[in-house]
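> Here is my input; please provide its structure:
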Amino acid sequence: MKQLIDRFLSAVRRKRDVSFWYHPSYECPTIMKHNKVHGVVHDRGKKLLSHLLHEKLIDMTDIHPSPWVGLSVLGLFHSRDYLESLESPQTLGRIFGLKPQYVDIDELVGFQRRGVGGTIMAIKSVLQGGKKVAINLGGGFHHAEPDKGSGFCAYNDIAVAIAKLRKQGYQEPIAIVDLDFHFGNGNTAAFAKDPSVLVYSINGPQWSQVRKKKTEITLPEETTDREYLKKLRETFPKVLKTFQPKLMFYVAGHDVLSDDPLGGFEMTVPGVFERDRLVVDWARENRVPLVVTLAGGFSMKACQCSANLLSYTLGATEKVDLKEDTNFHKSFGHISKSLNTLELQKEAAIGNEFSFSAEDLFDSNPLGSQRKILDFYSAYGIELALERYGILPKIRKLGYCDLKISVNAAEPMHQIIRVEGRWEADPVPKTYLLGEVVLRKLALPKPKEVPGGGKLDLISIEWLLLQHPMGSFSDKKKILPGQEHPGLGLGMEVQEVFVQMALRLGMDGLALHPSHYHIGLGASALFHFLDPKVEGRFRALREVLKKKELAAASFCVEKKRLQLRDGEVISWVPGDQIHAVSGRLKAYFNSPDYEEAVLKEKYRLLKEGLHIARAPKRLRKAAPRRHSGKLAS
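The predicted structure follows:
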């Protein structure tokens, strides 16, 4: 029992000792789209964070947004001429292996600047912020030299960060441990004449002309776990003990696996875990602050290695299982509890956690205005929630990339959240609207049967669009009234997100005002019309249309073919369709009085001969025309 308690307390202490630095721009879509390397994971950082959160190894307070680094900081290491040359698509194309016409300068330069910012802030967190380990899910740009970039590295984050430290007066010895498959020529060139910085590395065959030091070891291709770990155990502890660093960087490249598309070693996942464990343990045992950058390794197996490393720094001894959870209500409720109020309200900014001058680091908030959705959710919080609940990952699985979330909360009665993205296979980059919702707070008169005082406080979903612009209609997925494109197939997940929002805000429920029959039908499992007469009419329509396919049923209502025996048309009249969240509203919908009133109206219409009238002759053979409405799920 004592051993179990000690292990638990050790894991808790480790969690408190570790911070993470990340920015969505790390998932640079241009590189992933135009560098056709098989088996590459496009969203490594988000995938790792998502699963660490899911496994409860971290919470959102452990994740910090990497700031944008100004040219004045980059200029501490890189030459002015070189920095100016990065305005050229030809220069960036050479560095990132892209044709000039595919180069997005702002995107490529932006994600590298954020990566440098993440490493700088990681250093601050271990030297001034009380952390023992700080992990930048970007960075590790070890190929960039003072006046030249290469190998997907425009800036050298570690070299820039050390230059910044030295300028601030930090003179302690620093070690760089580089275990990426590729030789880190940039770091070697940067510190060739600096005895205060040790570069220790084990890499594959060298392709750069930069001369290595004795502490930089080359191993042949096809090196196995046994050979690699033998060399590491023989040299690493001895070299580090002799040097006695006071700060250590670990360039944890996971491109050393046997099937890595860009590597050449024959290592296994357990072998890489043992490698990483040796490095982390040495830093902890010798009380040396450790900054980890992930560097190379973008295969699924490499992501598993990264997950193992990150979880080990947090005290876990087993690997993180990168599986997808599909139990929406259970998992969404669990995730909602883990998102605290501060996380959902905070903006994507560094704040005052560390002291940086405005000329050094600054962070813009590209996600939206400072006004909050429903007076609570910031743009940053919305993005976190959509990521955590799995909405954005599932959109990516459909083939979209470079997802952007924007909000406009300026009008309290018309607050907008949009999700846009690019189609990964598009030869020419184009942005598509994938999702849009308009929300507002709504206070409805309370039916007298609902207990308590006041009105019903609801989140009104004024407008909801979930569309798959690159999808196609088919016999199995037919066009519905109001659709231009098929839906994303995320209606239930998005609905559950709104439920969690209402629960968090302590509101009575959600309100829809469905403009079409199929929308009301899609929500009817959880939503009921507040007016029992309207609910009764809806159920009568549903009864008559139950043998029709959804598209055909909705068109019957749209074409006014639902009629009584005397010819009276029963049209679709939108009403307030409510999903009860509060106890008092649930009690109302579950009451015998409500159900009795509903059934009374339903059977009145059925007894009066509600039926589907024959279509006019001129319409019987006509195919349903395409509508220009928007609603889809």
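
> hey, let's count contacts and neighbours off CA atoms from now on
Fine.

> Three-state assignment for Ala134, please.
Judged by DSSP: H, G, I helix; E, B strand; the rest coil, the three-state class of Ala134 is strand.

> show me what contacts it?
By Cα atoms under 8 Å, 6 or more residues apart in numbering, Ala134 lies in contact with Val18, Ser19, Phe20, Trp21, Ala122, Ile123, Ser125, Val126, Leu290, Val291, Val292.

> So which bits of the helix or strand hosting Val438 are buried?
Here Val438, judged by DSSP states H and E, is contained in strand 431-444. By neighbour count on 16 or more other Cα atoms under 10 Å, the buried set for strand 431-444 is Thr431, Tyr432, Leu433, Leu434, Gly435, Glu436, Val437, Val438, Leu439, Arg440, Lys441, Leu442.

> repeat for stretch 394-405
Buried, per 16+ other Cα under 10 Å, within stretch 394-405: Ile395, Arg396, Tyr400, Cys401, Asp402, Leu403, Lys404, Ile405.

> hang on, the first one packs against Leu488?
Read it as Ile395. Yes - with contact defined as Cα atoms under 8 Å, Ile395 counts as touching Leu488 (7.5 Å).

> To check against the first, give me the structure of this:
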Amino acid sequence: MPRTPELSSHARRTYSRLSSADLAASAEESLSLDDLGLEPGGDRVGLAFGTYSQEGLEHALRAYGFAQRLEERVGPVELRLSCQDPFQPRITVLSRRFHAAVVDLSLRQAMGAEVGFTRSAAEAPLLYVDSLLLQHPGRPFDWSRPPLPGQLHPGLSLARDLLELLHLMARRIGAEGVALMPATFSAACVYEPRFTFVDGAAQGHFSALRRAGRGWPRWLLAWAVELGCMRDEQGQPALFTPAPMISPLSRRVARRLDTRGWQRAWRFHAKQVLSLEEEALQARFPWARMPPGPPPERVVEVLGYDPLAPASPYQDACEPAPAPPRTAATS
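Presented below is the predicted three-dimensional model:
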């Protein structure tokens, strides 16, 4: 049975110390996201999920140490809470140095039926992550961390910390799990240590993709999947299709991922033998999106490298598109 995610001892102690009064503390009047040019229309700041004020969120982020870790990377930050609907809040953390968002979260309450649960689990309350952005707008890409599909800026290496905070928030508001839908294979890889696909077949296909890319840099496998260069035994593209993932916080939600049907579908699809079509990847690889300078030797072995070669005809197709609604993307 999938286990509920383990929390650090510091997180558990801090969670116990923070009271409802701490989290709902009144905040002074502040600029809205509209004033900052980050959101069309006005904001009404209130209590997110009937629990969190902007001031309370700021206090919690500092108590957990997350705000300090952000500031070590991007300098001073400001938090903005948009609560036009208290049960669909948007939380944005802005870097004063780079004048851009470094964290941007759109959250809402949902029920288990929305992710495909039936029977009693269909009524389980969930914290649903509609979108998630975590980025360093002042840092360039380099060959130690090339861009992943959909990334405009490098990440902050804080995804684990942020996901832990979301699990703590879910516990606080009485949710029985955290749910999301990864937009890309690379995003699913970030979530996979704490999240499981609701559909056993989707989990099995994801496992097969991971196994096929064993020994490869994750970013290179991510591009191979994104560009349709993974093949099944019949030579057909083995694509990644977004599907709901969940991290259970209750026994009834965890049991939904431990049925015979789920296990059977997972085992069947995990046995797929997938392979990388290197010629297709060489032809489609978006060199123009990559950092300047020659790539590492291992990349050259797989892709070849000609600095005078024209841009790939697939370049335009690789440009990041606006995220579809109800989709979570991590960078």
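
> Identify, from the buried residues of stretch 394-405 of structure 1, the entry nearest to Lys330 of structure 1.
Lys330 of structure 1 has its nearest neighbour among the buried residues of stretch 394-405 of structure 1 in Ile395, at 20.7 Å by Cα to Cα.

> ok, that closest one to Pro514 of structure 1 distance?
Distance of Ile395 of structure 1 to Pro514 of structure 1, computed by Cα to Cα, to the nearest Å: 24 Å.

> For Cys401 of structure 1, give me its contacts.
By Cα under 8 Å, 6+ apart, the neighbours of Cys401 of structure 1 are Pro29, Gly421, Arg422, Trp423, Glu424.

> ok, the fourth one - contacts?
Trp423 of structure 1 makes contacts with Gly399, Tyr400, Cys401, Pro429, Lys430, Thr431, Tyr432, Met470, as judged by Cα under 8 Å, 6+ apart.

> The fifth one and Val419 of structure 1: what is the separation?
Spelled out, that is Lys430 of structure 1. Taking Cα to Cα, one finds Lys430 of structure 1 at 14 Å from Val419 of structure 1.

> any idea which residue sits dead centre in structure 1?
When Cα atoms, centre = their mean is applied to structure 1, the residue found nearest the centroid is Glu387 (4.0 Å).

> packing partners for the helix or strand containing that one?
Assigned by DSSP H and E, Glu387 of structure 1 belongs to helix 379-388. Applying 3 or more Cα pairs under 8 Å, 6 or more residues apart in numbering; DSSP states H and E, we find helix 379-388 of structure 1 packed against helix 341-345, strand 400-408.

> Specify the stretch among the ones you listed that is closest to Tyr82 of structure 1.
Nearest to Tyr82 of structure 1 among these is strand 400-408 (28.0 Å), distances taken as Cα to Cα.

> Residue range in structure 1 corresponding to stretch 142-157 of structure 2, please.
On structure 1, the counterpart of stretch 142-157 of structure 2 by TM-score structural alignment is residues 474-489.

> Pull out the buried residues from the matching stretch.
Of the residues in stretch 474-489 of structure 1, those buried by neighbour count under the rule 16+ other Cα under 10 Å are Lys478, Ile479, Leu480, Pro481, Gln483, Glu484, His485, Pro486, Gly487, Leu488.

> Under a three-state scheme, what state does the last one occupy?
At Leu488 of structure 1, secondary structure determined by three-state DSSP is coil.

> if I look at it, how far off is Gly583 of structure 1?
32 Å.

> Doesn't Ile91 of structure 2 lie inside a strand?
Yes - counting by three-state DSSP, Ile91 of structure 2 falls inside a strand.

> that older thread, ok now the match of stretch 142-157 of structure 2, how far from the chain's centre?
27 Å (Cα atoms, centre = their mean, to the nearest Å).

> re earlier: which of Lys430 and Val419 of structure 1 has more residues huddled nearby?
Val419 (21 against 10; other Cα atoms under 10 Å).

> how much space between that one and Leu631 of structure 1?
15 Å.

> Phe8 of structure 1 now?
50 Å.

> Give me the more crowded residue out of the two.
Each of Phe8 of structure 1 and Leu631 had its neighbours counted (other Cα under 10 Å), and the higher figure belongs to Leu631 (24 against 14).

> Surely the more buried one is in contact with Leu465?
Yes - look at Leu631 of structure 1 against Leu465 with Cα under 8 Å: they come within range, at 4.9 Å.

> Any idea how many residues pack against Gly522 of structure 1?
For Gly522 of structure 1, the neighbour count with other Cα under 10 Å is 15.

> Could I get the contacting residues of the closest residue to Cys401 of structure 1 other than its chain neighbours?
Using Cα to Cα, 6 or more residues apart in numbering and skipping residues adjacent in sequence, the residue nearest Cys401 of structure 1 is Arg422, 5.2 Å away. Counting by Cα under 8 Å, 6+ apart, Arg422 of structure 1 touches Tyr400, Cys401, Asp402, Leu403, Pro429, Lys430, Thr431, Tyr432.

> Arg422 of structure 1 -> structure 2?
Using TM-score structural alignment, Arg422 of structure 1 sits opposite Arg96 in structure 2.

> Next, format the helices and strands packed on helix 379-388 of structure 1 as TSV and append distance to Leu545 of structure 1.
Listed next are these as TSV, based on distance: least, Cα to Cα, whole Å:
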stretch	distance to Leu545 of structure 1
helix 341-345	42
strand 400-408	36
